[in-house]
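**Student:** Need coordinates for the following:
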Amino acid sequence: MTLLDAPIYNAARAKRNRNIIIAIIAVVVLVAVTGFLGFLTGHGWFFATVPAEHRVNKFLETVEAKDFTKAYGLWNNDADWQKHPEQYKLYDFDQFQKDWGPSSDYGVIRSHQIAITKAVGNGTVMGVNINGGKTPLFLRVDDKTKQIGFSPIELYVGP
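**Tutor:** Below is the predicted model of the structure:
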């Protein structure tokens, strides 16, 4: 094949190839910006903590509804915890009710707001303001087991 035997220009194919290249560049830029924003905000990848936040929101909404049996199942990620309560001796249902029921440090829990969230190690730590409080309670969701627990790590919320 010589230069004079070049194939005929196919406008549709050229347009498709151009659109594919533009789409690839846009995806690369979007991933880079999202990762950079996540790095700046301390969230790792930008939306990596959303499932854990959703889990804690669901748990606290259940506590607000005073459905402590279901809330304890969410805490342990075990809806059938009543069939084998001996697995949860370290933090049993009675202690859970003391910590989250009306006699807790917060009284009756009526509202909550997640103030800060950060992926730390193999879990997600978040500070939650209970009943409009100014000092957050720090909870942790394990990435593997999806269990909620009190966090030994406290995040800096600011002045």
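
**Student:** drop to CA atoms for contacts and neighbour counts, all remaining ones
**Tutor:** Will do.

**Student:** the longest helix in this structure is where?
**Tutor:** Counting residues, the longest helix found in the chain (DSSP state H) is helix 11-41.

**Student:** who does the helix or strand just after that helix touch, helix- and strand-wise?
**Tutor:** Downstream of helix 11-41, the first helix or strand assigned by DSSP states H and E is helix 50-64. On a contact count with 3 or more C-alpha pairs under 8 Å, 6 or more residues apart in numbering; DSSP states H and E, helix 50-64 meets helix 68-76, strand 112-120.

**Student:** can you give me the angle the longest helix of the chain makes with strand 112-120?
**Tutor:** Helix 11-41 and strand 112-120 are oriented at 100 degrees to each other (axes from the mean of the first three to the mean of the last three C-alpha atoms, to 10 degrees).

**Student:** and among the helices and strands packed on helix 50-64, the most buried is which?
**Tutor:** Comparing those on average neighbours per residue, with mean count of other C-alpha atoms under 10 Å, the densest one is helix 68-76 at a mean of 20.

**Student:** what does it contact?
**Tutor:** 55, 59-60, 62-63, 79-81, 93, 96-97, 101, 146-149 (C-alpha atoms under 8 Å, 6 or more residues apart in numbering).

**Student:** Another for comparison:
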Amino acid sequence: MTLLDAPRFDEAKDRRKRVIAYSCVAAFTAAVILGWIVSGFPIDWPWHWFAHMRGRSEINTFLTDVEKNDMAAAYGVWIHNPKWQQQNAPDQGYTFARFQEDWSPTSHDNDYGAIKHHDIAAARFAGNVLVVGVYINQRKSKPLFLAYDPKAKTLSYSPVELYLGP
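**Tutor:** Just a heads-up that it's a prediction; the model follows:
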């Protein structure tokens, strides 16, 4: 076969290849944007987006249980063991009694009083944990900063505070 014997250019095949390529790029872009929206518009790397989504969900579940005054369920979310009462698991240092002292609406150690409402204001990764800033009782107090560990799936108090604006 010589250069002058080249096959004819197939316009339909070329158009089909272009449509497939553009469709794949558009589908990938749409999937990335949808993932970003579903995970809560995080300002972080895409491989952290699932941890953002999971962490915000866990903290929302935890605070909803505290609002309902269901301390046993809230403690199960805190230590990532919903069946903690049936399993005589060894104590991890943060006991249920201490947890009730910190989160009960009648406790003297609870800085926020009875928690009736919460708003998640921001979430950012600091090291290996997701730090989430939460306004308790519609900004009547200083924001609460909780840390979500994506590997252990547990919650803790965060020593890091996020800037949430004036």
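
**Student:** Could I get the helices and strands packed on helix 50-64 of the first structure in JSON lines, plus columns for distance to V29 of the first structure?
**Tutor:** Shown next, in JSON lines, are these (distance: least, C-alpha to C-alpha, whole Å):
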{"stretch": "helix 68-76", "distance to V29 of the first structure": "38"}
{"stretch": "strand 112-120", "distance to V29 of the first structure": "23"}
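
**Student:** May I ask which two of the contacts of helix 68-76 of the first structure are separated the most?
**Tutor:** G101 and K146 (22.2 Å; C-alpha to C-alpha).

**Student:** still on that earlier bit, now the longest helix of the first structure: buried residues?
**Tutor:** Neighbour-count burial for helix 11-41 of the first structure, counted by 16 or more other C-alpha atoms under 10 Å, picks out T34, G35, F36, G38.

**Student:** With stretch 43-63 of the first structure instead?
**Tutor:** 43-46, 49, 52-53, 55-57, 59-63.

**Student:** Could you do stretch 88-99 of the second structure as well?
**Tutor:** F96.

**Student:** and it, how far from the chain's centre?
**Tutor:** 24 Å (C-alpha atoms, centre = their mean, to the nearest Å).

**Student:** which outside residues touch it?
**Tutor:** For stretch 88-99 of the second structure, using C-alpha under 8 Å, 6+ apart, the contacting residues are Y75.

**Student:** From the buried residues of helix 11-41 of the first structure, pick the one nearest V141 of the first structure.
**Tutor:** Nearest to V141 of the first structure out of those is G38 (C-alpha to C-alpha; 18.8 Å).

**Student:** which one in the second structure is aligned with that closest one?
**Tutor:** If you follow G38 of the first structure across to the second structure using TM-score structural alignment, you land on a gap.

**Student:** Just give the nearest non-adjacent residue to G38 of the first structure, would you?
**Tutor:** Once flanking residues are discounted, G38 of the first structure sits nearest to F46: 4.3 Å by C-alpha to C-alpha, 6 or more residues apart in numbering.

**Student:** ditto for T34 of the first structure
**Tutor:** F46 (5.7 Å).

**Student:** I'd guessed that neighbour sits against V31; true?
**Tutor:** No - judged on C-alpha atoms under 8 Å, F46 of the first structure makes no contact with V31 at a distance of 9.5 Å.

**Student:** coming back round to it: show me what contacts the residue nearest to T34 of the first structure?
**Tutor:** Contacts of F46 of the first structure by C-alpha under 8 Å, 6+ apart are T34, G35, L37, G38, F39.

**Student:** next one: A26 of the second structure
**Tutor:** Here A26 of the second structure is in contact with no residues (criterion: C-alpha under 8 Å, 6+ apart).

**Student:** try it again with 10 Å
**Tutor:** I20, V32 (C-alpha atoms under 10 Å, 6 or more residues apart in numbering).
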